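Trainee: Fold the following.
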Amino acid sequence: MGLEAGSLAESTAGHDKGSYFFILREEGEYIYLVDGKYRRMECPKKKKKKHVKPLVWEKHSLEFKSRENNKVTDEEIKYFIRCFKREEQVVRR
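Mentor: Next up, the predicted model:
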């Protein structure tokens, strides 16, 4: 899984380094990221692909929902990222 619309990514550069984002769409060498809290669907963050790292997570229900062209809300994205963070903390301990 790479940097595809509907998947999760971690920022590796910039002031938001280490933050998790949902990939809204991609255009050329850029991707548009949202986190549901600071970066909402109306104003996604434009970032170069080389400055983010794709994250692999088996529970990717939003990925399928976004690919089916269903509307994904900011609340769903925020919840999705929060669940990923919780599961990652459990695995690291």
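
Trainee: okay, CA-based contacts and neighbour counts for the rest of this
Mentor: Will do.

Trainee: So residue 38, which state does it fall into?
Mentor: coil (DSSP: H, G, I helix; E, B strand; the rest coil).

Trainee: The structure of the following sequence is requested for comparison with the preceding one:
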Amino acid sequence: MGLTTGAFVKSRLGHDKGGCFFILREEGEYIYLVDGKSRRLNCPKKKKKKHVEPLLWEKHSPGVKIRENKSVTDEEIKHFIRCFKREEQVVRR
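Mentor: Purely as a prediction, here's the structure:
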């Protein structure tokens, strides 16, 4: 999976380094990221594509709704990211 609309990514650089986001939309070399908490759907973070890396975690992802232009809420995004981080911690132990 590449860096397309609806993809689940992790920030590699910047003050949000290590943060998980969904790509809301693309414009050239830039993408607009949302996490449902500090970056909501109405105010996405603009970032260069080269500053993020894709994460391969698609189980019932809100990214599918974003890709299909279906209604998605900040709460759904925030909940998904919280669950992902929780599972990631379990795997690391």
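
Trainee: TM-score for this pair?
Mentor: Remark: TM-score between the superposed chains equals 0.93 [TM-score structural alignment, normalised by the length of the first structure]; 93 aligned residues with a CA RMSD of 1.1 Å.

Trainee: Where do the helices of the first structure begin and end?
Mentor: Taking DSSP state H to define them, one finds helices in the first structure at 61-67, 74-92.

Trainee: Let me have those helices in TSV, extended by mean neighbour count and distance to residue 43 of the first structure.
Mentor: Shown next, in TSV, are the helices of the first structure (neighbours: other CA atoms under 10 Å; distance: least, CA to CA, whole Å):
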stretch	mean neighbour count	distance to residue 43 of the first structure
helix 61-67	15	17
helix 74-92	13	11
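
Trainee: Could you work out which of these reaches nearest to residue 17 of the first structure?
Mentor: For the helices of the first structure, proximity to residue 17 of the first structure was assessed by CA to CA; helix 74-92 is nearest, at 15.1 Å.

Trainee: Against which helices or strands is the closest one packed?
Mentor: Helix 74-92 of the first structure sits against strand 20-27, helix 61-67, with contacts defined as 3 or more CA pairs under 8 Å, 6 or more residues apart in numbering; DSSP states H and E.

Trainee: would you turn these into TSV with distance to residue 88 of the first structure?
Mentor: Output for these, formatted as TSV (distance: least, CA to CA, whole Å):
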stretch	distance to residue 88 of the first structure
strand 20-27	12
helix 61-67	17
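
Trainee: Tell me which of these sits nearest to residue 49 of the first structure.
Mentor: Nearest of these to residue 49 of the first structure, taken as CA to CA: strand 20-27 at 8.8 Å.
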